[in-house]
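Asker: Any chance you can model this:
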Amino acid sequence: MKQISIWSLFVICTLRIGAYFKRPLIAMMFFHSILSSQSTPVPVSVPASVTVRMCVDAALTAHPVASMAEARVDAANAKYDESGGALLPQLRFSARAIGLSHVEPTSIKLPIPGSQPITLFPSIDHQYGARLSLTQPLFAGFRLSSAKEMARLAAEASVEERLRDRADLALQVEQAYWTWVQALEAQDVLEKVLVQMTEHEKLVRRLVEQGLSTTSDLLNIRVKRSDVQVRLIDARTGADLARMALNNFIGNPLETPLVPAESPLQYLDVKADSLSNHPDVRADAFADRPDIRALSLRKSISEESLSAARGGWYPQISLAANVDYARPNSRIIPPQDKFSDTWDVGIQLQWTVWDWQTTSAQAEQAQASVRQAEAGLQLMTNAAKLEVAQYSRRLRDAREQVAAARLGVEAAEESRRIVGEKFQAGTSSNTEVLDADVALLQAKLNLTKAGAEFRLAKARLRRATGELP
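Answerer: As a prediction, the model looks like this:
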């Protein structure tokens, strides 16, 4: 009633003010805006529900690793465009304007009576000129073609390395996601067990008050509950830290609230899984990995660098043409203080006959780089084979662990139910109830961990076999 009278007074005052200023409509609009502002609900921040695919896509778009990979590809493509220009004609323009100190003109006088001196080289104190030059390489000892091929291979290698970086980033995001989800699942299990232990503690406390149980039983429950509380605090901290790591990957502020839209055991049918359904992954699965293809291209680059280094043993031949427009033109004798144009065309040959075995040393360095690249490729291939074998085995083990953990949870739940009924009937001890609670807790944690490990093993095997995100 008090609230209604206050608002009524406010309406009356508003109308009187509007009547005084002869603006009742404006007064009513002002009153309506006040009511609207009071009745408008304040938006509440709802945590975003995210899936693994959403997080991976966000990271591939926003993470600096993806941006760096794109920049390397752009740089390699620009380098390839640059290398192609070395094989094409080069057109250059230059100009000059020079002021010279005055010198006496050079002249001769014939030994003829009455003859005047003849000026051979007049004194021209200002010179101007422009030159247009065209150069076309004809043969460079295969170095220019090798440089272009190296740039092309480097551009292709940068694309493969971008795919490698994106695959690594996707795997890291999946690991962060399932680590976060596993911590949340563990937190949920611990919270439920803590509630169950709290209820059991209340029951035992009543039994102690009735003289049907001992204080030692009550203290045992409190010790077990304290242990669960400590583990719950650790689980909450782990979940928060994992969420921060995931936010860092997908470009969110670290404290952004998130809710997982997937569970390690959601829609998980390990028997029907496409990867785990095969006992052995094909032996050459690693050949599709982008890092293997990138190293193979890098080896080809080393081979081309060897060809370029050996090009120092060959001559270099080029075509050159020039057009000069100068005042005076140096090709016109005697010099004339006026603009004249001339041109020249020719073929140039350069051949280093002796360089103190510099070219031989460069060829040996390139040959060593080829051997190093071959060894690196073999090392990566062996590591890829090992990864495929290891992650295939881990995936099969994870599948078996999930099946075993599910049976363990079913058995622990049934055991807890039976022990609880016996305890209420007075035929079971408090210790047996606590042991059943701990066994159920551990069984559920094992199942959560097994589900997360299965998801991670599957993601790692996809990465090892070269499957792209």
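Asker: hey, let's count contacts and neighbours off CA atoms from now on
Answerer: Will do.
Asker: Return the distance of residue 177 relative to residue 394.
Answerer: Distance, residue 177 to residue 394, using CA to CA, to the nearest Å: 19 Å.
Asker: And these two? Which one has more around it.
Answerer: residue 177 (27 against 20; other CA atoms under 10 Å).
Asker: Quick check: that one vs residue 241, distance?
Answerer: Going from residue 177 to residue 241 by CA to CA gives 11 Å.
Asker: same check, this time on residue 38
Answerer: From residue 38 to residue 241 the distance is 39 Å (CA to CA).
Asker: So if I had to pick from the two, which one is more boxed in?
Answerer: residue 241 (18 against 10).
Asker: Could you also give me the structure for this next sequence, so I can compare it with the first?
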Amino acid sequence: MRRIWWIFFVLILSSPGFSAGDRVFTLEECLRLALSRYPALKAALARKRAAEERERAAFREHLPKLYAGYEYRRYRDQETFKTPFGTYPLRGREEAFFAVTVKLPVFHGLAISTRHALRRLAIKVSEVEEARVRQELIFRVKEAYFRLVQAEREIELARKSLERRRAHLRDVRGFFREGLVAENQVLQAEAETREAEYRLLSAENRLKVARARLNMLLQRPLTAPLRVEPRFPGRPVRESYEKLLRLALRNRPEVKAALLAVRSKREELKLVRSRYFPWVDLEAQYYKRGDTLDLSENPYGDRENAWVGLSLNWELWDWGIRGREMAAVRAEILARREALREIEDRVRLEVREAYLDLEAARKKVSVARAALSAARENFRLVKARFREGLADTTDVIDAETLLTRARSEEIAARADFEIARARLAYAVGLTELP
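Answerer: Model (predicted):
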């Protein structure tokens, strides 16, 4: 029975009336798919995991390390010690040595803790990079989504324009048969109808390109059927420009990355300075000696022993290498600070441009809506005058062209507003504006 239900379910899914192309994707669903599939974001997450693993490894540098070693030598001649009373052997022709050593760093001039701090900063850098990739992907998905909405609406507009041209062509032919219009008006109506068919083909091609671009971001086959919710939210931006600018200087990943770069160089300066201090290690060792491979015998001394001690290493002279390296790092810190200032200036400019573009897009929407309303009324009046014989084909075609252009500009203005809003959010460093 279960198998019968399964076969029935598969048949339903494979039927012509049920396909993935019938599903309408919302913007939220597109964003969710892209954020879970896009390779660049997965790569950023992988780099973040790598940075976390390196930070864990750097922390373990504080812990003691265990070493084991084994050596075996066979000498050509037996080593001896000569005295006035005779010659005595020091070791046999074979020698083996095995040791287990524990080494704990006590003080390395803060080098270990500084390297750990650098690894922690690397994690923050990877998090900032992930946020940058995520925000860029969200903007690109929104842009592709609203361009697809625009393309779908322009398809509808092109089809309606073609229908109006064909309806007008039928009217003109009817009037021509009754002798009310000249033949040139029929020819003009036919040419304008062909031109509307050409615009429909161009709109269909733009729709395919827009669908492929969004499919690519969603990691779907480029030719896969895809329909989106045909709406423009049109939500206004209530925050002032000054507040958005403050948010950008605090949230933009590029600014955060530049600040982390300065901090990283400061930690690197500490790392170079640590070479001026002595390094102290606590060590303990257990060893065995023998004149056989298995160290079972040592007739020349102790076969095994153990010791505990401190080792100190201090680099006293290096021909000024450490000083030059510190000078180089200080210069790099200055360069990173100047780079930070440049990035902040660029962020200010990008926010300003995005804000002005949004304001311009908002005004264009108002203008386009007013123009569309006037074009509709103009087309209605010209059409009525044509039926009364008070206007010719040229007047109707011009009115219809004006109406089509006004509707297309209104659609483009609304799409541009949504994309400008998304671009402003991206310039501020947010996934969505408050």
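Asker: After superposition, what's the TM-score here?
Answerer: Once the chains are overlaid, their TM-score stands at 0.88 when taken by TM-score structural alignment, normalised by the length of structure 2; 415 aligned residues with a CA RMSD of 2.6 Å.
Asker: Please identify the residue in structure 1 that aligns with residue 117 of structure 2.
Answerer: Here residue 117 of structure 2 is matched to residue 149 in structure 1, going by TM-score structural alignment.
Asker: who touches that match in this structure?
Answerer: By CA atoms under 8 Å, 6 or more residues apart in numbering, residue 149 of structure 1 lies in contact with 301, 304.
Asker: at 7 Å what do you get?
Answerer: Residues counted as contacts of residue 149 of structure 1 (CA atoms under 7 Å, 6 or more residues apart in numbering): none.
Asker: mind checking which helix or strand it is in?
Answerer: helix 143-209 (DSSP states H and E).
Asker: Repeat that for residue 44 of structure 1.
Answerer: Counting by DSSP H and E, residue 44 of structure 1 is part of no helix or strand.
Asker: would residue 329 of structure 1 count as being in a strand?
Answerer: No - applying DSSP: H, G, I helix; E, B strand; the rest coil, one finds residue 329 of structure 1 to be coil, outside a strand.
Asker: tally of neighbours for it?
Answerer: By other CA under 10 Å, the residues close to residue 329 of structure 1 number 21.
Asker: What lines up with residue 128 of structure 2 in structure 1?
Answerer: Checking TM-score structural alignment: residue 128 of structure 2 goes with residue 160.
Asker: sorry, that was for residue 78 of structure 2
Answerer: Using TM-score structural alignment, residue 78 of structure 2 lines up with residue 103 in structure 1.
Asker: Setting aside sequence neighbours, what's the nearest residue to its match?
Answerer: residue 123 (5.9 Å; CA to CA, 6 or more residues apart in numbering).
Asker: Let's verify the aligned residue in structure 2 for that neighbour: helix, strand, or coil?
Answerer: In structure 2, the residue matched to residue 123 of structure 1 (TM-score structural alignment) is residue 92. Following three-state DSSP, residue 92 of structure 2 is assigned to coil.
Asker: do residue 97 of structure 2 as well
Answerer: strand.
Asker: Please report how far it lies from residue 387 of structure 2.
Answerer: The value you get for residue 97 of structure 2 to residue 387 of structure 2, if CA to CA is used, is 113 Å.
Asker: How about residue 191 of structure 2?
Answerer: Taking CA to CA, one finds residue 191 of structure 2 at 20 Å from residue 387 of structure 2.
Asker: Just tell me the aligned range of the helix or strand where residue 416 of structure 1 lies in structure 2.
Answerer: Here residue 416 of structure 1 sits within helix 358-425, counting by DSSP H and E. The alignment of helix 358-425 of structure 1 onto structure 2 (TM-score structural alignment) covers residues 321-388.
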